[in-house]
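**Q** pasting a predicted model and its sequence here:
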Amino acid sequence: MKELLAALVAGLLFGVGLAVSGMLIPDKVLNFLDIAGHWDPSLALVMGGALAVTVPGYYLVAQRPRPLLVSSFSLPTSTAIDGKLLAGASLFGLGWGLSGLCPAPALVNITTGFVDVLAFVAAMLVGMLLHKTLHRA
């Protein structure tokens, strides 16, 4: 139960952070990515702030023998930069650049009921199911 409560609090905090930072506004994100046009550098400050919190936090957590609420850390074992990683990163970046949305802001934006957000989430879910189906085969 503690794990679920911690996940809920972390998710709510993350969602509020996305809203406060403007990451839920696709046009703001697209303007950040448009360095040759109407560039909006404000999201660089958001990313810098995230790194300023994450880097020392990650270091402190990594010093612990185990997490607070579970028996062991769940970290990726692969460190290979392969074609699958590059293809996935490219698809993520392409989708982000075309829509101004990535998965977390899109999920938070479902509450707006905007058709373009709902279409993005539907396409994201279809892509996830397709990947799962192809990965099993």
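**A** Yep, that arrived.

**Q** from now on I want contacts and neighbour counts done on CA atoms only, so please keep to that.
**A** OK.

**Q** quick one, what contacts V108?
**A** Neighbouring residues of V108 by CA atoms under 8 Å, 6 or more residues apart in numbering: 15, 24.

**Q** excluding its backbone neighbours, what's nearest the residue most central in space within the chain?
**A** The residue lying closest to the centre of the chain (CA atoms, centre = their mean) is A104, at 5.0 Å. With CA to CA, 6 or more residues apart in numbering as the criterion, A104 has its nearest non-adjacent residue at 7.9 Å, and that residue is G15.

**Q** which residues touch that neighbour?
**A** Contacts of G15 (CA under 8 Å, 6+ apart): 104-105, 108.

**Q** in CSV: the residues you listed, plus secondary structure.
**A** Below are those laid out as CSV (DSSP: H, G, I helix; E, B strand; the rest coil):
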residue, secondary structure
A104, helix
P105, helix
V108, helix
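
**Q** check it against this one:
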Amino acid sequence: MYAIITFLTGLLFGLGLAVSEMTNPAVVIGFLDIFGEWNPSLIFVMGGAVSIGMIGYVIRNRRSKPWLADKWYVPTRRDIDKNLVLGAGLFGIGWGLSGYCPGPGLTALTNNPMEGVYFVGALITGSALFHFQNHRNNS
């Protein structure tokens, strides 16, 4: 059942990305270009995402445990450290330059394979570098 729910959730997420045109880097870059030809349509995508997230928190606060797990996995850290700021900055720079974040970047493997391969390759490389650095620092 867990695998089916995970698959359906991913399918719904992908459908949402496609319908909202988040898979089109030109739309994303148009949203980020506030001093040029600004495209405000992604405000509605973000508003929808925040609304669903808020509903999720309401459900979490009313239930002692999730339906398909033993406990809730919710971040507990509240501090802002250099790794958080650096990671957020790198994510934002990459998103602004390419128009892709991880979800739409994976869809680019099918609808724009050349860009998709570069993006996913950079995503994997960056994740591996983080893992290597984090593992080295914790040893």
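**A** Thanks, I have it. Keep in mind that what you see is a predicted model, and the values were worked out from it rather than measured.

**Q** so how far is L84 of the second structure from the residue nearest to L42 of the second structure when sequence neighbours are not counted?
**A** In space, and not counting its chain neighbours, L42 of the second structure is closest to F31: 6.6 Å by CA to CA, 6+ apart. Taking CA to CA, to the nearest Å as the measure, F31 of the second structure falls 24 Å from L84 of the second structure.

**Q** repeat for L123 of the second structure
**A** Separation of L123 of the second structure from L84 of the second structure (CA to CA) stands at 17 Å.

**Q** between those two, who's got more neighbours?
**A** Between L123 of the second structure and L84, counted using other CA atoms under 10 Å, the more crowded position is L123 (17 against 11).

**Q** how about the contacts made by that one?
**A** So L123 of the second structure contacts P102 (CA under 8 Å, 6+ apart).

**Q** and it, which of the three is it?
**A** helix.

**Q** repeat that for the one 3 residues further on.
**A** With three-state DSSP as the basis, the three-state label of G126 of the second structure is helix.

**Q** that one: neighbour count?
**A** Around G126 of the second structure there are 12 other residues, counting by other CA under 10 Å.

**Q** neighbours of A108 of the second structure, how many?
**A** Applying other CA under 10 Å, we find 22 residues neighbouring A108 of the second structure.

**Q** so it makes contact with T23?
**A** Yes. Between A108 of the second structure and T23 a contact is recorded at 7.1 Å, counting by CA atoms under 8 Å.

**Q** quick one: name whatever helix or strand follows the host helix or strand of N31 of the first structure.
**A** In the assignment (DSSP states H and E), N31 of the first structure maps to helix 26-33. For helix 26-33 of the first structure, the following helix or strand on the C-terminal side (DSSP H and E) is helix 42-62.

**Q** give me the mean distance between that following helix and the second structure.
**A** Helix 42-62 of the first structure, aligned to the second structure and superposed, deviates on average by 1.6 Å (mean CA distance after the TM-score superposition for the first structure).
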